[in-house]
Every structure is written in C-alpha cells, then in structure tokens.
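> Coordinates for the following, if possible.
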Amino acid sequence: MANMDTPDRETQIPTNLRLLLILEEVAKRGVAIKPSDLIDSLGLAKPTIHRLLQTAEAEGFLQRDLDGRSYGPGPRLRELAVNTVSSEHLRTARLAILRRVADEIGETCNLSIPDREGMIYLDRVETKWPLRIQLPIGTQVPFHCTASGKMYLSTLRRSNLDGFLSANKLKPYTESTVTDFDELRSEIKLISQNGYSTDDEEFMPGMSAIAVPVMDKNGRLVATLSVHAPTQRQDVGGLKKFLGLLQEGSSNLSNLLD
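This is a model prediction of the structure:
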C-alpha cells in the first residue's frame, strides 16, 4: 500500500472537503479515533489534521473522548445524524414497520438511538390501550437499566464498556436496578450472546420491556427496536414470546439503511 501521508496526496483533496472527510471517518469507525489514525487513513499532514480537529471540536461537531486524545461525534454531528435518519421518506417507511410490530404485539413500539449520555427515543408507535407508559419522542433514558441501553452496552468493546462503568455511577431508579458493576457486566455478556435485552421494572416500577439491535451493513448497532408495556398487562416473560416478531422488524429496519 502506498504511503498516503505526502504533500501530493494532500493537494489532491480540496480544502473544503477535508473536514467532511474527517467527520465521515469518525462516523464510519464507530469508536473514538486518534489523530494518528486519521493521518494514516486520509493521508493529510499532521498539522492539517490537528487544525481541522480543533475547528470541529470548537464548533461542536467532534468532542474529546475520556482519554483526552481521541475524538468522537459531538452534539452537532449527532444532531445531524438524527435529522438525516428522520428525513420524511425514511421516517414514513420506518413508522410503517414500527406500526406493524406495535399492532401485532398490542403494545408501544420504540426506535431508540445511542447518544453520549443515554438512549434517545427517535420514533414510536403507541399502544391502543388507554393504560400506557408515556415516554415521548426525544426522551433520553439511561444505558444501564433500560432494555435499549443495555442492548447498546452489549455491543461495546470491553475497554469502552469498562471506561463507561468506571466513569459513571449506576443510579438506582427502582429496587430492581442493577448497580453492581460485576453483576451488570455479567448481564451484558449474556445479552451479547442472546441478541436481545430486557428491562424487568429496572427503570420504572410497573414497566417491562424487551429490545433487539438494529444493525448497519457493517454489523454495527445504529439503533434499537423495543417494546414496553405495563407489567399488569405484559411481564418480561410475555414480551419474550414476541422476540421473533421484533427481530423481523429489526431486519426490515436494517434494510432501510442499505
């Protein structure tokens, strides 16, 4: 492979395209990325990379990771991603899939995406039952005690999961919330093996939920598809019976990303 870190390579990339290529690379990697990785992959000079990273950070498109050296998506880049996947024609197709799942199960169906501090509800179709749990679009919920959040944590590399656990106090939302790091690690390992996650009154008393991942073509989690219900109507065991339907819906949502 030719060495791309040359003046010739840099002059081939238009100035107004360089920052976009950096943002694309950060989004594509799916993990925080070091400047040296960008130099290797894009072939831009070290001073150019550092200058563009500083600009992107100052404008909120990128932000420093916990190690202080790597960069991940910032609030403006995450907002851009949300607005992109919320475009009208994509949302129409997405809601049709959610509606079918919600109608088949008879409970509220949600599509959530990971943000830096928790999972955000991107779309939902409400149950027709008058007794329902209100979690509006845009609501952010914690990672460690929700079905969607634990599903996301199960896809992290061990080092990133350990970083999350060491940097965050596991707040008890209910008597059932897991707040022990080792116990949560064990559950997350099981989730990774099973391919689905549950919430048995861990986030809200009287609420049960189940979630499956929505993957992109590279096999990375981009969202979660979940269903939640009052426990007096559906407990976790009851929701597990619809796992096949959720997985089918997840596959259909993944196909929209192609």
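
> C-alpha from now on. contacts and neighbour counts both.
Will do.

> Spatially central residue for this protein, please.
Per Cα atoms, centre = their mean, the C-alpha nearest to the average position across the chain is that of P114, at 2.8 Å.

> To compare with the earlier structure, here is another sequence to fold:
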Amino acid sequence: MTAYSALAAVERTFQVMEILVGEVNGVSVTELENRTQLPKSVISRILTTLLEGGYVERDSKTRYYKLSFYFLSMAYRHINALEINDIFYPMLERIAKRTGELVQLAVVKKEGIFFIEKAEGTNPLRVASMLGQKAPYHATAVGKVWLASLTDQEVISIISQNGLKAYTEHTITDLDTLLKNLAEVRSKGYAIADQEINQDVIAVSVPITLDEQVVAMLVTAAPHFKMTASRIEELVHICREEVDLFDASLLRSFDLGYSPNKSGKITMP
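Next up is the predicted model:
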C-alpha cells in the first residue's frame, strides 16, 4: 500500500465513523454507502476492520453498525487526561447552582467550536445539552460570540465558504442579518440564540478570553418561555461574574483559540 492509498483509507475510515456518531440505533451498510458515496466493498472492509478492533459493534437483529462503548471510553479517557474539564467544572457547577439552568462550556479550536463540559441545573424543565457536538457558528450563541470577535471581512469569508444552513425556521440565513446581529453582540458583549439551533430553546453566551482572544465560551440555555429579557440579563450577569473570577491563564497550555487570518479555510458544520 502506498502512502497516498494509506492516507485515503484513513480518511475514508473517519468519514464512516463521523456518520456513526450519534446514531444510537445504528446505521446500515446501504445507508453508509449512500451517505459517503463510497463503494459497498470499501464500506464493508472498513466496518470489518473497526469491528475486529472493537471500535464498532453490529446489532445481531438489524445488522446495523454503531460505535462501541470501547470507543466511547477512549474518548472519555482522553478528555480526563487533558484535565481541562477539572479547570472549568467548578465554575460551571457554581453557575448551575446559582441559575438552576443547564450551563455548558465550548472551546475554540482551528477545527471548530466544541462543547466539552456541562453542569445541570436544578430546574425541573430542562433542555438537552450539546455535549460532544460541534457548534454551527451562525446558529448557536457560542458560535456568534466567536464570530463577533472577528472582523466583518473574516466573517464574510467564512460564510462565503460554508453558507448559512437553516436548522429551524428561526435560524439566520441571510448574511446582512447575521452581520447586524454580530454588531449587537459586539456592543452588548454577549450573544443570544433564539430558537435558532433547537426549537423552543433560547441560549445566552459570554466569552472567556486569553491574551485578548476568545478561547472559550460559557452558555446557559432554557425553554424559551422562561427566557424573559430580565432573566437573560440575570444569566449574563452571573456568567460574567464567574468569568471575572476565573484565571484564564490556566488555559495557556491547551492551545485554545483560532484566528482565521492565520490559516486557510474554516469548515462550518
């Protein structure tokens, strides 16, 4: 096998694994073939290798494939080894106790914005977390916080490469509207996603900066009927208080943050 063919095999394997992420009921070979546009023979070889390695499992009845608990345990072991969650979790827990709402942490990397930790509130009416997911830049509060830290030209470049996917009827799908929204974010210092990624959920996010660069974001979310203007202001105030007390220098060794003018294309989920 040449170096090129080996690299292609790795890329195809990750292509299959990314489709399996979140598919708790599994995916058929035919669906994988349709979604990857890879030949069935290639899909079968990839799945056989992953199955033998214990990274996927096959349902004996449906014969669908899904990621294994072994693969999940590997991810958790890696996250624990990073120790970044140990730094953030006490702050998240305090915010969850003070607000009663779900609070999540997202970090900025070159590859995108990722939700890596959460703390659940005590309020009985809760919303689903996005833990482990990649955040769409234009449709999430955390994404808009980061976009607002860029220039309009940088934002336009990102959007021109990736477009503005509609996740709900409330998602911003017009560039001019997005730029106006980001101007408001810059002015207020926080971002709101009003049912733009999840129907009936409003999220509010504030930045965590290091060396004047946005490297992470806190976000609280709740059912939309609870998120009055005064409630949003209260959540922003609490999050800002906690961020002010947080020692961002602890993050210096984790290589967080990304400036698009230092590299090429940014991939939007």
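
> Return the residue of structure 2 aligned against the residue nearest to the centre of structure 1.
Residue pairing (TM-score structural alignment): P114 of structure 1 is matched to V108 of structure 2.

> On the three-state scheme, its match is what?
Following DSSP: H, G, I helix; E, B strand; the rest coil, we place V108 of structure 2 in the strand state.

> my read: it touches V215, true?
Yes. Judged on Cα atoms under 8 Å, V108 of structure 2 makes contact with V215 at a distance of 5.2 Å.

> the strands in structure 2, which residues?
Ranges of strands in structure 2, per DSSP state E, are 56-58, 65-67, 102-109, 112-119, 191-194, 201-210, 213-223.

> what's the closest of those strands to D244 of structure 2?
Evaluated with Cα to Cα, the strands of structure 2 place strand 201-210 nearest to D244 of structure 2, the distance being 9.0 Å.

> Report the inter-axis angle for that closest one versus strand 102-109.
Here the directions of strand 201-210 of structure 2 and strand 102-109 differ by 50 degrees (axes from the mean of the first three to the mean of the last three Cα atoms, to 10 degrees).

> and H237 of structure 2, how many neighbours does it have?
13 (other Cα atoms under 10 Å).

> what do we get in structure 1 for it?
With TM-score structural alignment as the criterion, H237 of structure 2 matches G244.

> cool, and V206 of structure 2?
Using TM-score structural alignment, V206 of structure 2 lines up with V212 in structure 1.

> Against L239 of structure 1, how distant is that match?
V212 of structure 1 sits at a distance of 12 Å from L239 of structure 1 (criterion: Cα to Cα, to the nearest Å).

> again, but for D8 of structure 1
Distance from D8 of structure 1 to L239 of structure 1, by Cα to Cα: 58 Å.

> ok, those two, which is more surrounded?
L239 (21 against 11).

> Could you count how many residues lie near the nearest residue to the more buried one once chain neighbours are set aside?
Among residues not flanking L239 of structure 1 along the chain, I210 sits closest, at 6.6 Å (Cα to Cα, 6 or more residues apart in numbering). I210 of structure 1 is flanked by 29 other residues according to other Cα under 10 Å.

> And G249 of structure 1, by the same measure?
Neighbours of G249 of structure 1 (other Cα under 10 Å): 22.

> got it, and the one 5 residues further on?
Burial of S254 of structure 1, expressed as a neighbour count using other Cα under 10 Å, amounts to 20.

> Structure 2: which residue goes with that one?
That one, S254 of structure 1, aligns with A248 by TM-score structural alignment.

> got it, and T177 of structure 1?
T177 of structure 1 maps onto T171 in structure 2, by TM-score structural alignment.

> and that match, how many residues sit next to it?
Neighbour tally, T171 of structure 2, other Cα under 10 Å: 21.

> Q199 is in contact with that one, correct?
No. In terms of Cα under 8 Å, T171 of structure 2 does not count as a neighbour of Q199; the distance is 9.8 Å.

> how about G72 of structure 1, what's its partner in structure 2?
In structure 2, G72 of structure 1 lands on no residue (TM-score structural alignment).

> looking at this, G72 of structure 1 is in a strand?
Yes. Counting by three-state DSSP, G72 of structure 1 falls inside a strand.

> That one and A56 touch, don't they?
No. The pair G72 of structure 1 / A56 is not scored as a contact, 10.5 Å apart, by Cα under 8 Å.

> tell me, what's touching the two both at once?
L62 (Cα atoms under 8 Å, 6 or more residues apart in numbering).

> From the contact counts, what lies against the longest helix seen in structure 1?
Across structure 1, the longest stretch assigned as helix under DSSP state H is helix 88-105. Helix 88-105 of structure 1 sits against strand 108-114, strand 119-125, helix 243-255, with contacts defined as 3 or more Cα pairs under 8 Å, 6 or more residues apart in numbering; DSSP states H and E.

> Strand 221-230 and the first one, what's the angle between them?
Read it as strand 108-114 of structure 1. Using the same axes, to 10 degrees: strand 108-114 of structure 1 against strand 221-230 is 150 degrees.

> which position in structure 1 aligns with S160 of structure 2?
Using TM-score structural alignment, S160 of structure 2 lines up with S166 in structure 1.

> what about its match, how many neighbours?
By other Cα under 10 Å, the residues close to S166 of structure 1 number 11.

> can you check the one 4 residues further on too?
Residues lying near L170 of structure 1 (other Cα under 10 Å) number 18.

> what's the distance between it and P230 of structure 1?
24 Å.
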